[in-house]
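Enquirer: sequence first, predicted coordinates after that:
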Amino acid sequence: MSSFDIRNLAPELSFDSTNDTSLYAHITDSNDDSVTILTRVWMNERNAPELLPYQKHLIDNLIDSLEEQSGLVTDEMASSIENKFMSMLYQTEMERIRYLVKSYLRTRLFKIEKYTLELLRNPDYTEIMSSQEIVYARRYQELVESHNHESFLHHLPVAQHKQDEKTAELDMVVSANLEAPVFCKVLDDIGEIHWNVNDSTETTELEKGGTYIIRYQAIQQYLKEDRVQLI
């Protein structure tokens, strides 16, 4: 999903006057625009087995821009019949961005529900989840525990009421599988990497522009450094 700036198709429209608050204004120090960054963040989140850090600045800016641009597009459509076609193009592009934002947030909620206890026990959970996601995770866990207790746990001895038991044979806390295979595209010359698998060490050469299928744990740090992208 590559982005494009449809202002170039009709520079005479009044949308040019909104350049500073445009959906395509740069919101980071990189050369990529916000929609390109959102697409990459969305793909990484959908393909990573773990919950990645929430991109608050990116999402907040896009949502604010969408709300502002939505009003401008509506006004433009009402002002001139000639501008209706271009306004429809803008609306289509904004719907595409809304889809990416919603899909990104839904993917995160799915992971939060799946790994609730693991996330809440992570000492860095405030750096991974947004404040709204933290509230959601806590409330979700409360509902799950309450449902389990009312459904069947109250029939069992008190010693068996724990829902987070962890022993050598049993771990009731669902954790992300960091050993899962993922496809990734290398964005930087990383070179030879090594990672441990059971009692052995595996080695792979990661060249810029190359596409690899590899264990997630092996490229986890490079993903955080934006040196690889999941596909």
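Expert: Good, I have the coordinates. It should be emphasised that the depicted structure is a prediction, and the values quoted were computed from it without experimental measurement.
Enquirer: CA only for contacts and neighbour counts going forward, please
Expert: Noted.
Enquirer: what residue in the chain is the furthest from its centre?
Expert: Within the chain, the residue lying farthest from the chain centre (C-alpha atoms, centre = their mean) is residue 157, at 41.2 Å.
Enquirer: so which elements touch the longest helix seen in the chain?
Expert: When secondary structure is assigned using DSSP state H, the longest helix within the chain turns out to be helix 84-114. Using 3 or more C-alpha pairs under 8 Å, 6 or more residues apart in numbering; DSSP states H and E as the contact criterion, the elements in contact with helix 84-114 are helix 34-47, helix 56-79, helix 131-151.
Enquirer: enumerate the positions of whichever helix or strand comes after that helix that are buried.
Expert: Scanning forward in sequence from helix 84-114, with DSSP states H and E defining helices and strands, the next element found is helix 116-121. Within helix 116-121, the residues that count as buried by 16 or more other C-alpha atoms under 10 Å are 116-117, 119-120.
Enquirer: return the member of those nearest to residue 193.
Expert: Top of the list for closeness to residue 193, among these and by C-alpha to C-alpha, is residue 119 at 28.0 Å.
Enquirer: the longest helix of the chain vs helix 34-47, what angle?
Expert: 30 degrees (axes from the mean of the first three to the mean of the last three C-alpha atoms, to 10 degrees).
Enquirer: next, the buried residues of helix 84-114.
Expert: Under the neighbour-count criterion of 16+ other C-alpha under 10 Å, helix 84-114 has 84, 86-87, 90-91, 93-94, 97, 100-101, 103-105, 107-109, 111-114 buried.
Enquirer: against that first model, consider the following:
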Amino acid sequence: MFDDSEDGDGDRNIVLKLMRLWQDERHAPDLLLFQGDVVERALQLLSDQGDLVTRLQTREDTSEEEHFKMMLVRTEMERVKFVIRSYLRTRLYKIERYAPYVLSTPEIQPRLSAMELAHAAKYGTLIASQFNSAVLAHVPESLRTLDDDDMHYTPAIVTKPNLDLGVFVHARANCPNIRMSDGNTVEIHKDDLQLLRYRSVEDALRRGLVELV
């Protein structure tokens, strides 16, 4: 199975980091920072474990107990593969859903990898082209815009993440200054489980003080 390490860089720690990234990304309404280093190390771990299993399978002196251990390793490998795929699919879903918002919001773009940002640009161009030809070309010229700030459409044309969405938060450390929607601040103690607006815990999540569950 995957080994533990006290220095925080062991196999088990990489898997745990990946699991937490996946969990946070799935529950957060907004796009989080892409953790490419964790994904790359998890993929390298899968490659190393796959090579080890292959070598053991080709040895004639491999015992029945070792074959059983290899089965457990393969099961763990499939679990990690599923988490990686789900993590990337979740991000892709958000990128495509919020492509115009991502492209028009410079502070969001550093959260994406180069490939993700390129995909957002291509997808956004396709959506804008389709919308222009199918809808905007048939309305008065004064309405031919996708800029919500100019037209004040309700609901908005450009879909944005709902930062006021309620999320369940588990505190990984004491969080003394969580600002609520009414302007007051509250303290969340380590291991507390709270239901809060995402906007209130966004900064704590970015700093790794809380995790979404």
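Expert: Good, I have the coordinates. Here the structure is a predicted model, which means the values were calculated and not measured.
Enquirer: hang on, the earlier thing: in the second structure, which residues correspond to the longest helix of the first structure?
Expert: Matched against the second structure by TM-score structural alignment, helix 84-114 of the first structure falls on residues 67-97.
Enquirer: what does stretch 139-155 of the first structure give?
Expert: Under TM-score structural alignment, the alignment places stretch 139-155 of the first structure onto residues 122-138 of the second structure.
Enquirer: what's in contact with the matching stretch?
Expert: Residues outside stretch 122-138 of the second structure that contact it (C-alpha atoms under 8 Å, 6 or more residues apart in numbering) are 96, 99-100, 103, 143-145.
Enquirer: which one of those is nearest residue 47 of the second structure?
Expert: Relative to residue 47 of the second structure, and with distances defined as C-alpha to C-alpha, the nearest of the contacts of stretch 122-138 of the second structure is residue 96, at 29.8 Å.
Enquirer: so the closest one touches residue 118, yeah?
Expert: No. At 11.5 Å, residue 96 of the second structure and residue 118 do not qualify as touching, with contact defined as C-alpha atoms under 8 Å.
Enquirer: close enough to count as contact, residue 31 of the second structure and residue 111?
Expert: Yes. With contacts counted by C-alpha under 8 Å, residue 31 of the second structure reaches residue 111, the gap being 7.3 Å.
Enquirer: these two: who's more crowded?
Expert: When residue 31 of the second structure and residue 111 are compared for neighbours, residue 31 comes out ahead with 22 against 16, by other C-alpha atoms under 10 Å.
Enquirer: excluding chain neighbours, what is closest to the counterpart of that one in the first structure?
Expert: Alignment of residue 31 of the second structure against the first structure is given by TM-score structural alignment, with residue 51 as its counterpart. The shortest distance from residue 51 of the first structure to any non-neighbouring residue, by C-alpha to C-alpha, 6 or more residues apart in numbering, is to residue 111 (6.2 Å).
Enquirer: which of the helices or strands spans residue 203 of the first structure?
Expert: Counting by DSSP H and E, the element that carries residue 203 of the first structure is strand 200-206.
Enquirer: so which elements touch that strand?
Expert: With 3+ C-alpha pairs under 8 Å, 6+ apart as the test, strand 200-206 of the first structure has strand 191-197 packed against it.
Enquirer: got a list of contacts for the strand it packs on?
Expert: Taking C-alpha under 8 Å, 6+ apart as the rule, strand 191-197 of the first structure contacts 201-207, 217-218.
Enquirer: and the contacts of the strand holding residue 203 of the first structure?
Expert: Residues external to strand 200-206 of the first structure that are found in contact with it (C-alpha under 8 Å, 6+ apart): 186, 189-196.
Enquirer: so who does the spatially most central residue of the second structure touch?
Expert: Within the second structure, the residue whose C-alpha comes closest to the C-alpha centroid is residue 25; the distance, by C-alpha atoms, centre = their mean, is 3.1 Å. The neighbourhood of residue 25 of the second structure, defined by C-alpha under 8 Å, 6+ apart, consists of 31-32, 87, 90-91.
Enquirer: between these, which is nearest residue 41 of the second structure?
Expert: Distance from residue 41 of the second structure was checked for each of the contacts of residue 25 of the second structure by C-alpha to C-alpha. The minimum falls on residue 87, at 14.5 Å.
Enquirer: identify the residue nearest that closest one in space, chain neighbours excluded?
Expert: Skipping the residues right next to it in sequence, residue 87 of the second structure comes nearest to residue 22 by C-alpha to C-alpha, 6+ apart, at 5.0 Å.
Enquirer: that neighbour pairs with which position in the first structure?
Expert: Residue correspondence to the first structure (TM-score structural alignment): residue 22 of the second structure is matched to residue 42.
Enquirer: give me the neighbour count for that match.
Expert: Residue 42 of the first structure has 20 neighbours, counted by other C-alpha under 10 Å.
Enquirer: ok, it - contacts?
Expert: When the contact criterion is C-alpha under 8 Å, 6+ apart, the partners of residue 42 of the first structure are 100-101, 103-104.
Enquirer: confirm that residue 196 of the second structure sits in a helix.
Expert: No. Counting by DSSP: H, G, I helix; E, B strand; the rest coil, residue 196 of the second structure is located in no helix; its state is strand.
Enquirer: now the nearest residue to residue 26 of the first structure once chain neighbours are set aside: how far from residue 61 of the first structure?
Expert: Counting by C-alpha to C-alpha, 6+ apart, residue 33 is the residue found nearest to residue 26 of the first structure once chain neighbours are left out, at 5.1 Å. Here the distance between residue 33 of the first structure and residue 61 of the first structure works out to 12 Å (C-alpha to C-alpha, to the nearest Å).
Enquirer: between the two, which contacts overlap?
Expert: Counting by C-alpha under 8 Å, 6+ apart, the common neighbours of residue 33 of the first structure and residue 61 are residue 27.
Enquirer: the two: which is more packed in?
Expert: Neighbour tally, residue 33 of the first structure and residue 61, criterion other C-alpha under 10 Å: the higher count belongs to residue 33, 18 against 15.
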